[in-house]
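Enquirer: the sequence isn't on hand, but the structure is:
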C-alpha cells in the first residue's frame, strides 16, 4: 500500500477508498524510483527535505515548504538524495474545472496554506467519514489556484534531441565552472548559434538559465546535508562570492538560502 492506494501490479494502483479526499503523512519517506500512475489527483507538501518528480520528460524540484500538484492519471517517478524527507500527500477523487487543475504545478506554500496543510495532518490515514475534514480539504482544493500566484519555474526539461544530451551531461558534471559555449557547440556538432536556438526550442530555457538552475539545484542538495556554511556552498557550486550566490538563488527560488544549524554549522 502506498498513500492509501493498493498496488495490484507494479506501477498500477487500485483505489478502494470511498472518501472524496484523504490525507497521508509520511515521515522519513523512502522512494522506490519507478514510475507509477493512479487515478486520484495528488497534492504533495514537502515539510522537510526535497524531492524530484519526473513527469512528461521534465524533472521538477520540490524543495522544503513547497507543494506540487499532479493531475489524475499523470505518470510520475520520484527521487531524492535528501537525508530526511517528511511530507504530506493529499489525494482527491474529483477536482474543479479550472485550467489550474489540468497541469502540473510547483509553488511555494504561503504561510496560510502551510498552516492549513499542517492542520489537515490530524486526519492522517483516516478513512472515517468526517464533515469537517471533507469541507476543509475541499476548501484547500478550491483555494490552490489563488495560492499559486506564480510557479517557481523549478523544472528542467529533458531534451529529446540526442545531440543535446552530451551538452546537458557536460553542464551537469562541470556546473562549478563557467560555461564554454564553443566547447559545448563542438560536443553537439552544431554552430554556437544553432546550439543556442535548438536548446531553447527543446527545453524552453537558455543554456545560461539551465546552467544557473543546475547550480541552484546542487546548492539545495548541499544545504540539505547541513555540513557546510552558505559561503562554502556558494564556492562548491561555482560562485565567487556569497552575495552573487544569494542573488542567483533568490532569482530562482524567490527566497534567500538558509542553512539550518547542525553540528556547529550556521548560516
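Expert: Alright, I've got the coordinates. These numbers were taken from a predicted model, which means no experiment stands behind them.
Enquirer: all contacts plus neighbour counts: C-alpha atoms, from now on.
Expert: Fine.
Enquirer: from residue 179, how far out is the residue lying farthest from the centre of the chain?
Expert: The centre of the chain is farthest from one residue, residue 191, which by C-alpha atoms, centre = their mean lies 33.1 Å away. The spacing between residue 191 and residue 179, counted by C-alpha to C-alpha, to the nearest Å, is 15 Å.
Enquirer: and if you look at residue 141?
Expert: Distance from residue 141 to residue 179, by C-alpha to C-alpha: 42 Å.
Enquirer: also this one, for the comparison:
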C-alpha cells in the first residue's frame, strides 16, 4: 500500500510553545528525513510504526512508544490504515536523566498511555494554560521511570550489492525454514563469505538477523485482531511453539501470549 507523505514543517507552530502535543489519524503515512528542536515522544494506537535512525530501522508496535532526542535525524513510517499517531514535543533543557539523550523504544505503561492520550485536550493554537504546563512538566519527570521495559526490535539495513538482495529475500520469505547453506547456495555466495558480510555490514550473525526478521513479522501479525500465537509462530517459520515463545521473550521482554493480552 502506498504511504501518504507527512509534511513535518506544516506544524512548525509547535515551537511557539515550550511543550506541546500533536494527534492525528494518519493511516499509511511517512515523513521525510528531519529533526526537531525539541525531544519527541511518539506513540501509536492500532498499528505499528517504523522509525529510521541512521542505517537502522526500529519497529514500534502498538502499546509501545519511542523517544527521539532533540536534533536526531530520523524519519517515520506508519504501517496501518487505522493508526492513530500521537507525538509530544518536549523541551528537555534542565533535565539531566540520561534517558533524554538516547533513542529508545519501550513498552508504554497504562499510566503513560493515559497521560499521552490526555494531551489531546491541549490545543496547539492556544496559549498554554497553567494546567497544560504543569501536566506536561509532570509527564517529563515521570517519563524515565515509565520507560523501563525497553525492547530492541531493530533491523540494520545495508546497500551492499551482495548482501542487500539476501536481506530482501529473507524478509520476503520469513515463513520459510532456511539455513545459511540454503541462502548461500541460492545466491551463489560462499558460506564463509556470507557470514563475514553479515558480521561486517550488519554487525550481526546470520542466525540473529533471521531471528529479528521473524520477530518483526510476528509482532506485525500479533497486533491484528483475532491473532493466534500458534498460527503466527508457524507463519514466521517456527516448528516449535516453545522456541518461538522463548525467542519472542528474548527480544520483546514478554511472552507472545502476554503481548496479546496487553
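Expert: In hand now; what should we look at? Only a predicted model underlies this, so the values are computations on that prediction, with no experimental measurement involved.
Enquirer: related to what we said a few turns ago, in space, what's closest to the residue farthest from the centre of the first structure - neighbours in sequence excluded?
Expert: residue 185 (5.8 Å; C-alpha to C-alpha, 6 or more residues apart in numbering).
Enquirer: ok, how many other residues are close to the equivalent of residue 43 of the second structure over in the first structure?
Expert: With TM-score structural alignment as the criterion, the equivalent of residue 43 of the second structure in the first structure is residue 45. For residue 45 of the first structure, the neighbour count with other C-alpha atoms under 10 Å is 26.
Enquirer: with residue 255 of the first structure instead?
Expert: Count around residue 255 of the first structure with other C-alpha under 10 Å applied: 12.
Enquirer: can you pull the contacts of the residue nearest to it when sequence neighbours are not counted?
Expert: Setting aside the residues directly before and after it, residue 255 of the first structure is nearest to residue 249 in space (C-alpha to C-alpha, 6+ apart), at 7.5 Å. With contact taken as C-alpha atoms under 8 Å, 6 or more residues apart in numbering, residue 249 of the first structure is in contact with 216, 255, 256, 257.
Enquirer: buried ones from those residues, can you make that a ChimeraX selection?
Expert: A single ChimeraX command is used to select the members of the contacts of residue 249 of the first structure judged buried by 16 or more other C-alpha atoms under 10 Å:
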select :216,257
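Enquirer: pull the longest helix from the first structure.
Expert: Ranked by residue count and defined by DSSP state H, the top helix of the first structure is helix 207-225.
Enquirer: that one: how far from the chain's middle?
Expert: Helix 207-225 of the first structure sits 13 Å away from the centroid of its parent chain (C-alpha atoms, centre = their mean, to the nearest Å).
Enquirer: likewise stretch 82-92 of the first structure?
Expert: 11 Å.
Enquirer: so which bits of it are buried?
Expert: Buried-residue list, stretch 82-92 of the first structure, by 16+ other C-alpha under 10 Å: 82, 84, 85, 86, 87, 88, 89, 90, 91, 92.
Enquirer: who's more crowded, residue 141 and residue 179 of the first structure?
Expert: More crowded of residue 141 of the first structure and residue 179, by other C-alpha under 10 Å: residue 141, with 18 against 15.
Enquirer: now the helices for the stretch 101-250 of the second structure?
Expert: For the stretch 101-250 of the second structure, the helices defined by DSSP state H, counting those that start in this stretch occupy 110-118, 130-146, 163-172, 180-187, 191-197, 206-222, 229-235, 241-252.
Enquirer: who wins for proximity to residue 101 of the second structure among the ones you listed?
Expert: Proximity to residue 101 of the second structure (C-alpha to C-alpha) singles out helix 130-146 among the helices of the stretch 101-250 of the second structure, at 11.1 Å.
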